[in-house]
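[1] structure, please.
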Amino acid sequence: MRIATLLACWFGYLSACLASSIASAAEVRSPNIVVIFIDDMGYADIGPFGAQGVVTPHLDRMAKEGRKFTDFIVPTAVCSASRVALLTGCIHERVGIRGALGPQAKIGISSSETTMAEICKSKGYATACFGKWHLGHHAPFLPTRHGFDVYYGLPYSNDMWPFHPEDIAARKTNPARKPNYPNLPMFEGEAIVDAEVTAEDQKRMTRDYTQRAVQFITANSQQPFFLYLPHNMVHVPLYSSEDFEGKGAGPFVDAVREVDWSVGEILKTLDELHLSENTLVVFTSDNGPWLSYGSHAGSAGPLREGKGTSWEGGIRVPAIMRWPGKIPSGTQSDELMSTIDLLPTIASLIGASLPSHKIDGQDMTLTMTRTDLKPPPDGIGDRTIPIYYADGQLQALRSDRWKMVFPHTYRSLGDRQGKSDGTPIAYLNESVESTELYDLVSDIGEKNNVAARHPEIVQQLERLAEEWRADLGDSLQKKKGSGVRPVGKLE
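    Predicted coordinates:
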């Protein structure tokens, strides 16, 4: 009897230990990561950032259940360069990709770079990309060669097709003229599954990407996963499915509302599968609004200028992060953070090693999760981020509070308004003639140059700018950076 009792106690103890181990394993499972990346969405295009004329209930909910970041920037305001910065944690200049790669490009992301997907793969994650890639459309540059198990989407922007406004205008005067762009292909993996994407296909894209994303989450609910969802919208030309087309105040609002619906489908799926408390969801944009497209473009709100410039309207984007139980709900952070910070932050969260080569992002886990929000510093602060746009020229330097703008030429609409028919108007060329300084805490719209009032800040930022030029170069000053790595090229 004593032996039976001892055995029962022993087996009871083992069962308890096993149950405890299973529970502990569940508790320490690495978090799932979802990054939703919108194309050309301006700072003021969604409800949590003061949008006018559009309702975004799912993003409103995401902000209510998470944290919005009011000073979240990209290091450049154009497609390919911004995307390579996000996925590698590097200033785009370091990895050799500038501007927006087109169908004729023979370059792409280098095989020597480490992407966010590869960081996650190193810890056993399932990985997928559904949407716009834009880091090279040839096989060596495709997502499946850079850490993604699954890929479905367009290889570059959805306006790089024979129906670009410039092509349509040219054919009106010369019907025999060949278009600037070839047919737009849709990829699945490394194969073209639709060689000629049509307007009807574009109407279904946001829905298609979302449905595939939901299927991926469901299929991988029992293991850690990384989902990258870079929507083609709200880049022109604007398209929406029949559930949203014509239901808002114009095509742009329709597209925003469908993107919001997409976010809602992702959150609903995570909730239904009981994954929300173990999933970080990040929502942000690649750059500000393409203002020359008038009512088919978004809004930068109080910020200056838009896409294609180094002013805040080009580089400061809406950002919301949700992770129930980890990120305090209904909160706002005004600390400087950038897309380049996501890779090292995610690596830290999942216990992965950083790339062996240099990156520019920082682990911002504390900024994401802290309850004691930091006030802006009086001085330079903890870091600077160089802002490039045209041809490798350092145009601006961001710090926690201050922004130094260097002499350069930029595009602007001036006081003009764009059209309402989906065709762009020509930009004017404006110039910054001398170095300018802005206090972004008191002057978010960059209206007041205070360089003369803060010579000590100017000197400190000038010195830091020279360090960045030595590292990454500056074409205007004909300096080559010692830290620039070669871009991927077709052999």
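
[2] C-alpha only now, for contacts and for neighbours.
    Noted.

[3] which neighbouring elements make contact with the lengthiest helix in the chain?
    Ranked by number of residues, the top helix in the chain under DSSP state H is helix 2-27. If contacts are counted by 3 or more Cα pairs under 8 Å, 6 or more residues apart in numbering; DSSP states H and E, helix 2-27 sits against no helix or strand.

[4] please generate a structure for the following sequence too, so the two can be compared:
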Amino acid sequence: MASLAAPSCTAGSQRVGGEARAGKPNFVIIFTDDQGYQDVGCFGSPSIKTLNLDRMAAEGMKFTNFYSACSVCSPSRAALMTGCYPPRVGITKVLFRRDNIGLNPREVTVADVLKGQGYATACVGKWHLGHLPEFLPTSNGFDSYFGIPYSNDMDGVEDRDKSLDRAWRQKDYTPWNPPLMRDKEIVERPAVQTTLTERYTKEAVKFIHENKSRPFFLYLPHTMPHVPLFVSDEFFVEDVHKAYKATIEQIDDSVGQIFAALKTAGVDRDTLVVFTSDNGPWLSKKHHAGSALPLRDGKFTTYEGGMREPCIMRWPGKIPAGKVCGEICGTIDILPTFARLSGAKVPADRVIDGRDVWPLMAGTRGAKSPHEAYFYYRGTTLEAVRKGRWKLRRSKKKIELYDLKADISEKNNLADNHPEIVERLANVMKEYDNELKANSRPPGKVEKQA
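    Below is the predicted model:
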């Protein structure tokens, strides 16, 4: 884990950029659910074998200070799609079937930006930005959708045993009733969760081959490893304490199939692939959850384990191989960066919080994070800010200050030692939060039937 200390992105003097490319690149985002910072071999997992992700890192760049914008599903995904902190676009909580809100179709998503540049766009996997037709992927810039519209533990069947150990051993997904959808139609209910990862992968591979002659954007948000965990028979192990390991290793196998498809289709060198997760591990699920070590805590929190994610990016000949970037960046930067690389413009009629981080990805000598500060929201509350090595966290009248360069695990609260830093960062938080709240936009809403 020594690479965690990497202060910047280094890659020698290689000069790459959007101007030098012939044609538009393809984009693939592989987005897992509740995967911990440590749950990749090259990020330090002591037991999970991720040969394909490790190879991806060896052929690309590992980002060790890469953040989601929230520690729970829906807000995190809203940020990825729009380039905005979740409260900016009105998605501040996990969405359930009872909710009549979703990502506002008036928002400009990554898919909208790329579709405007002639890209084929597909979402394959978990959406979780509104299950009503008005909010599904095909209403938000995607040509097609195949997946489940929310978390796989939702739509629980009354009076059914939902023990995670029992469900794993018996391969029993029937206590949960989420639908599998194609575009806006339900094609299977309950979704057969034991084959979801396998079917998502086949759908993604098919999309790659069908669109190899034009630029494409593939968004592959896996349902797993959100509980309940399930894998195909090939990856099944009886030991429930190895269920999480098996689940991640099937996802890794999926990653390998995606790269094989890109190579077979002849577009490997024309494709930028990003791998990351929506938030940290659901630690209360014990052996059905992952690990964010050496980070503190996990899902639902604004400690590092809740929002700092494993991230790997690969684009042969453009992103230098085998490098590590320690600069601060995150999912909110995907939209403006993809816009730049595709020749599009970032929407000018609204505030976008993300920044173009291509200089970091390209390994430009001396490149630094474009973020003067990075903000950690929990719901509508701004709980923390990071500025360089310093992180201020305030919740329930508790003030915490950490030096993340010296204390990545957030063990030593230095608030009493540096009141001047606390005051300065508190002012940064207040100023940013005031601006965001003054320039926020509403979620989409469908009026409930009387």
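
[5] drop the TM-score for these two in here.
    Here the TM-score for the pair of chains, by TM-score structural alignment, normalised by the length of structure 2, is 0.89; 416 aligned residues with a Cα RMSD of 2.1 Å.

[6] quick revisit: give me the next element, helix or strand, following the longest helix of structure 1.
    strand 32-38 (DSSP states H and E).

[7] and the helix or strand that that next one is followed by, which stretch of structure 2?
    Counting by DSSP H and E, the next helix or strand C-terminal to strand 32-38 of structure 1 is helix 57-64. Per TM-score structural alignment, the counterpart of helix 57-64 of structure 1 in structure 2 is residues 51-58.

[8] and stretch 459-469 of structure 1, by the same measure?
    Using TM-score structural alignment, stretch 459-469 of structure 1 pairs with 423-433 in structure 2.

[9] likewise stretch 73-84 of structure 1?
    Taken onto structure 2 by TM-score structural alignment, stretch 73-84 of structure 1 occupies residues 67-78 there.

[10] name the surrounding residues that touch stretch 343-360 of structure 1.
    Counting by Cα atoms under 8 Å, 6 or more residues apart in numbering, the neighbours of stretch 343-360 of structure 1 from elsewhere in the structure are 30-31, 33, 86-91, 114-116, 119-120, 122-123, 340-341, 361-365.

[11] still on that earlier bit, so what touches the match of stretch 459-469 of structure 1?
    For stretch 423-433 of structure 2, contacts defined as Cα under 8 Å, 6+ apart pick out 375, 382, 384-385, 387, 392.

[12] which one among these gets closest to residue 61 of structure 2?
    For residue 61 of structure 2, the nearest member of these is residue 387. The distance, counting by Cα to Cα, is 22.9 Å.

[13] which residue packs closest to the residue in structure 1 that residue 105 of structure 2 lines up against, ignoring adjacent ones?
    With TM-score structural alignment defining the correspondence, residue 105 of structure 2 maps onto residue 111 in structure 1. Distances taken as Cα to Cα, 6 or more residues apart in numbering put residue 488 closest to residue 111 of structure 1, at 6.7 Å, once the chain neighbours are dropped.

[14] the one you found matches what in structure 2?
    Checking with TM-score structural alignment, residue 488 of structure 1 has residue 444 as its match.

[15] from residue 110 of structure 2, how far off is its match?
    According to Cα to Cα, to the nearest Å, residue 444 of structure 2 stands 17 Å off from residue 110 of structure 2.

[16] swap in residue 389 of structure 2?
    Relative to residue 110 of structure 2, residue 389 of structure 2 is positioned 30 Å away (Cα to Cα).

[17] which of these two has more neighbours?
    Here residue 389 of structure 2 and residue 110 are set side by side on neighbour count (other Cα atoms under 10 Å), and the busier one is residue 110, at 25 against 12.

[18] now do the same for residue 125 of structure 2: its match in structure 1.
    In the superposition onto structure 1, residue 125 of structure 2 corresponds to residue 131 when matched by TM-score structural alignment.

[19] tell me the contacts of the closest residue to its match other than its chain neighbours?
    In this structure, residue 131 of structure 1 finds its nearest non-sequential neighbour in residue 153, 4.3 Å apart by Cα to Cα, 6+ apart. Residues counted as contacts of residue 153 of structure 1 (Cα under 8 Å, 6+ apart) are 129-133, 186-188, 209.

[20] again, only using 6 Å
    130-132, 186-187 (Cα atoms under 6 Å, 6 or more residues apart in numbering).

[21] list just the nearest of these to residue 236 of structure 1.
    Distance to residue 236 of structure 1 across the contacts of residue 153 of structure 1 (Cα to Cα) is lowest for residue 132, with 13.1 Å.

[22] run a quick neighbour tally on the closest one.
    With neighbours defined by other Cα under 10 Å, the count for residue 132 of structure 1 comes to 28.

[23] residue 204 of structure 1 now?
    Burial of residue 204 of structure 1 is recorded as 14 neighbouring residues (other Cα under 10 Å).

[24] which non-adjacent residue is nearest whatever residue of structure 2 lines up with it?
    Under the alignment (TM-score structural alignment), residue 204 of structure 1 maps onto residue 195 of structure 2. If the residues on either side of it in the chain are set aside, residue 195 of structure 2 comes closest to residue 232, at 5.3 Å by Cα to Cα, 6+ apart.

[25] ok, the one you found to residue 191 of structure 2 distance?
    Residue 232 of structure 2 sits at a distance of 14 Å from residue 191 of structure 2 (criterion: Cα to Cα).
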